[in-house]
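Trainee: Here's a sequence, model it:
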Amino acid sequence: MRNSLSTLRSERGWSQQNLADALGVSRQTVISLEKGRFSPSLPLAFRIAGTFGCMIEDVFFPDSDD
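Mentor: Predicted coordinates for the structure are as follows:
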């Protein structure tokens, strides 16, 4: 699963640690999410979208359209 997490975070001038603190997760979790190595649970995905004031679909999207 691809995501726009890094872009959204950078646009706000937040560090990975800032985002981790806002979400209540570790910095390593944010790194893994940004690199696509970890897919969030649904509750975490909702927290992420809420933190950025957008919908889950604006943050996470499938690897391909097939």
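Trainee: CA only for contacts and neighbour counts going forward, please
Mentor: Fine.
Trainee: so how many other residues sit close to L5?
Mentor: The tally of other residues near L5 (other C-alpha atoms under 10 Å) stands at 22.
Trainee: which ones are touching F60?
Mentor: Counting by C-alpha atoms under 8 Å, 6 or more residues apart in numbering, F60 touches M1, R2, N3, S4.
Trainee: For the comparison step, fold the sequence that follows:
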Amino acid sequence: MNNRLEELRKERGLRQEELADILEVSRQTIGSLENGRYNPSILLAFKIARFFNKNIEDIFIYEEADYNE
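Mentor: Below you'll find the model as predicted:
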């Protein structure tokens, strides 16, 4: 899953630490999310979307794999 978290965070002029404090997670969590190494829980995804005033789908991009039937 790809995401726009880093882009949105930088648009707000926030450091990873600042966003982590706001969302009540660790800076490492923010870094892992931004690098695509971690997918957020649904609750964290909602908190992030609410903070940026976006829909979850506007931040987290799910790319469904092509499956041959």
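Trainee: Settle this for me: R27 of the second structure is touching R15, isn't it.
Mentor: No - R27 of the second structure is beyond contact range of R15, at 9.2 Å (criterion: C-alpha atoms under 8 Å).
Trainee: Which one's more surrounded, those two?
Mentor: Between R27 of the second structure and R15, counted using other C-alpha under 10 Å, R27 has the larger neighbour count: 17 against 13.
Trainee: ok, that one - contacts?
Mentor: Neighbours of R27 of the second structure in contact, by C-alpha under 8 Å, 6+ apart: Q16, E17, L19, A20, D21.
Trainee: Mind checking what secondary structure the closest residue to I56 of the first structure other than its chain neighbours has?
Mentor: The shortest distance from I56 of the first structure to any non-neighbouring residue, by C-alpha to C-alpha, 6 or more residues apart in numbering, is to A49 (5.2 Å). On the three-state scheme (DSSP: H, G, I helix; E, B strand; the rest coil), A49 of the first structure is labelled helix.
Trainee: What's the local residue count around A49 of the first structure?
Mentor: A49 of the first structure, neighbours per other C-alpha under 10 Å, totals 18.
Trainee: Same check on the one 5 residues further on?
Mentor: The number of residues packed around C54 of the first structure, counting by other C-alpha under 10 Å, is 12.
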